[in-house]
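[1] Fold the following for me, if possible:
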Amino acid sequence: MTGMLDGKSALITGAGSGIGRAAALAFVREGAWVAAADRNLDAAKATVAAIEAMGGEAVAIACDVTDDAQVAAMVAAAVNAFGGLDCAFNNAGVAPYQLNSAGVLTADLEEASWLGLIDINLHGVWRCLRHEVVQMRKQGGGAVVNTASILGLIGSGGAAAYVASKHAVVGLTKAAAIDHAPENIRVNAVCPGYIETPMTEETVRRRGEALMARVPMARMGRPEEIAEAVVWMCSDRAGFVTGSCWQVDGGYTAR
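    Coordinates of the predicted model:
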């Protein structure tokens, strides 16, 4: 029995932990070769070690998505390693608390916090998408998935920069899907709810009980549950799916 991604090459950003690492392992399970990129090279190497332990093939790449030259080099390294680029998962991002904006009212945000979060969560996705699509054009097609969020679909207090960045990723995904559909390049987004990752630990510590009260399934999601959606969207089984933003949130946005 073959995997959904047999013979395909994939690039994953933010692959050093959480959803990115789970996706890397799922892609390999389904037959892909993976370029695991992260600004923390040691974390990317740990993901590669886990892939190799399961018999897969992967390379680790250091990349800061706020630096366009590094993004271009990352895509080139992935292509050099595997001869092309069939799938990309633009997953690198930051949470509000990492840039001192958690719980801060919109008018009280420091400009540095706003710009820093937007640069990673939005501009970083655009930088990756741009270079990936240029490569996919040369090959006659490909599939891209961007990490948005349920907060790309709804609002939330005390998180203006994050909410704005993720709404923008949803819009970018839809626009890019329309632009590049004639080139056989599909662009979709995944919108995770509250998932058990290092990035959400601080949020859960502060207000986890209140958040879980709003989730119909009454639990946190697992990184592997996001990975499954991403694998499918990158596979040929999703051949008529583009411009979609898939909630994987335990029913949070259904209320």
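
[2] From now on I want contacts and neighbour counts done on CA atoms only, so please keep to that.
    OK.

[3] Share the number of residues neighbouring the closest residue to Ala168 other than its chain neighbours, please.
    Among residues not flanking Ala168 along the chain, Leu122 sits closest, at 6.7 Å (C-alpha to C-alpha, 6 or more residues apart in numbering). By other C-alpha atoms under 10 Å, 26 other residues sit near Leu122.

[4] With Gly31 as the reference, measure out to Leu122.
    Going from Leu122 to Gly31 by C-alpha to C-alpha, to the nearest Å gives 30 Å.

[5] tell me the SS of Trp246?
    Secondary structure, DSSP: H, G, I helix; E, B strand; the rest coil: Trp246 is strand.

[6] could you measure it against Gly84, distance?
    Taken as C-alpha to C-alpha, the span from Trp246 to Gly84 is 27 Å.

[7] One more, so I can put them side by side:
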Amino acid sequence: MATRLLKGKIVFVTGGGSGIGRACCVVAAREGAKVVVTDKNLESAQHTLTLLDGPQHHHIAVALDVSERASVSAAFTAALSHYGNAPSLLINNAGVASGAPCTDMDEHVFKLVIDTNLKHKKPKNNKPMKTSPRVAQEFMKYSVDIPKNTAYPRHPLTTSAETPATQTRGKLKLGLLTVIHVHHGIRVNAVLPGPIDTPMCASLCRVTLKKIIAALPLHRMGRPEEVAEAVVWLLSDRASYVVGAVVEVTGGYAM
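    Modelled structure (predicted):
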């Protein structure tokens, strides 16, 4: 039986069209939330809608490219227009990985990783643009006076595909967001998934996957919903004293 941890809350999920993001949408809806499913692929986001509990008008699908400021603003505007209130919970899940070391990436793939996972771009107004912080900034603009929580799913296997800059920036980002936003009643936490059965992990070669699974104490890949359960718990009032934490859901991957 569902515990309804997020009853009546509006949850904004990036990368909700597949994998961990989709699982987060499903678990959040099960727990009574109204879910804004965003994804670069709108068709995938719309498919996620069909999997969610509750009246269909409780949930919406919105196209979102987290590397573009205008796209982020438009997505939040769509949510605000649909519900009449801003989302009070954010699951900033969107990210990419190539499955190759950064030294082996071609220019296009390298740019995609930087643009999606890190991106610093100077628009005409000369304000810095960042991916996850940009979503959080938009979130703050609409919801600064409401106590809220934020979870950031990330994957240890992407470290070989990310640049050192994106890895370091991710660690600094959690700390900075925590310090800045906790004074507004916003809890910021991170979830670190291990090898999870998602389309992103499926892109790894079979030999690599077999080695990873063999090294796991549980000897299996994790399921997206196992990560989503941790994320939704962090978003709930049951995690009211958890701030700036990195919760590992790794199957013992780092042991």
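
[8] returning to what we had before: so the residue nearest to Ala168 of structure 1, which of the three states?
    From three-state DSSP, the assignment for Leu122 of structure 1 is helix.

[9] is it true that it touches Lys166?
    Yes: counting by C-alpha atoms under 8 Å, Leu122 of structure 1 does reach Lys166; the two are 7.1 Å apart.

[10] what are the ranges of the helices in the stretch 1-150 of structure 2?
    19-30, 42-49, 69-83, 107-117, 132-143 (DSSP state H, counting those that start in this stretch).

[11] Mind giving me the packing neighbours of the shortest one?
    Which is helix 42-49 of structure 2. Here helix 42-49 of structure 2 touches helix 19-30, strand 34-39, strand 60-63, going by 3 or more C-alpha pairs under 8 Å, 6 or more residues apart in numbering; DSSP states H and E.

[12] repeat that with 7 Å
    With contacts taken as 3 or more C-alpha pairs under 7 Å, 6 or more residues apart in numbering; DSSP states H and E, helix 42-49 of structure 2 sits against strand 34-39, strand 60-63.

[13] Mean per-residue distance, it versus structure 1.
    Helix 42-49 of structure 2, aligned to structure 1 and superposed, deviates on average by 0.6 Å (mean C-alpha distance after the TM-score superposition for structure 1).

[14] and the longest strand for structure 2?
    If you go by DSSP state E, structure 2 has its longest strand at strand 186-193.

[15] Show residues contacting stretch 140-156 of structure 1.
    Contacts of stretch 140-156 of structure 1 with the rest of the structure, by C-alpha atoms under 7 Å, 6 or more residues apart in numbering, involve 86-91, 136, 163, 166-167, 169-170, 183-193, 230, 234, 247, 253.

[16] Are we agreed that Ala218 of structure 1 is in a strand?
    No: judged by three-state DSSP, Ala218 of structure 1 forms no part of a strand; its state is coil.

[17] out of everything not next to it in sequence, what's closest to it?
    In space, Ala218 of structure 1 comes closest to Met212 once its chain neighbours are excluded; the distance is 5.4 Å by C-alpha to C-alpha, 6+ apart.

[18] That neighbour: neighbouring residues, count only.
    Number of residues near Met212 of structure 1 (other C-alpha under 10 Å) recorded here: 17.

[19] now do Gly83 of structure 1
    Neighbour number of Gly83 of structure 1 under other C-alpha under 10 Å is 12.

[20] what do you get for Val35 of structure 2?
    28.

[21] contacting residues for it?
    Counting by C-alpha under 7 Å, 6+ apart, Val35 of structure 2 makes contact with Ile10, Val11, Phe12, Cys25, Ala29, His58, His59, Ile60.

[22] how about 8 Å then?
    Shown in contact with Val35 of structure 2 (C-alpha atoms under 8 Å, 6 or more residues apart in numbering): Ile10, Val11, Phe12, Val13, Cys25, Ala28, Ala29, His58, His59, Ile60.

[23] so what's the fourth one closest to, chain neighbours aside?
    Distance criterion C-alpha to C-alpha, 6+ apart; nearest residue to Val13 of structure 2, sequence neighbours excluded, is Ile91 at 4.8 Å.

[24] Please pull up the equivalent of that neighbour in structure 1.
    Under the alignment (TM-score structural alignment), Ile91 of structure 2 pairs with Phe89 of structure 1.

[25] Contacts only, for that match.
    Contact analysis of Phe89 of structure 1 by C-alpha under 8 Å, 6+ apart lists Ala10, Leu11, Ile12, Thr13, Val144, Val145, Asn146, Thr147, Val230.

[26] quick one: the residue positioned nearest the centre of structure 2 from Val37 of structure 2, how far?
    Nearest residue to the geometric centre of structure 2 (C-alpha atoms, centre = their mean): Asn93, 1.3 Å. From Asn93 of structure 2 across to Val37 of structure 2, the span is 11 Å (C-alpha to C-alpha).

[27] any shared contact partners between those two?
    Residues touching both Asn93 of structure 2 and Val37 by C-alpha under 8 Å, 6+ apart: Val13, Thr14, Gly15, Gly16.

[28] how about those in TSV, adding neighbour count and distance to Asp104 of structure 2?
    Shown next, in TSV, are those (neighbours: other C-alpha atoms under 10 Å; distance: C-alpha to C-alpha, whole Å):
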residue	neighbour count	distance to Asp104 of structure 2
Val13	26	31
Thr14	31	28
Gly15	28	25
Gly16	35	29
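
[29] Just give me the closest of the residues you listed to Cys102 of structure 2.
    Here the nearest of the shared contacts of Asn93 and Val37 of structure 2 to Cys102 of structure 2, counting by C-alpha to C-alpha, is Gly15; it sits at 22.4 Å.
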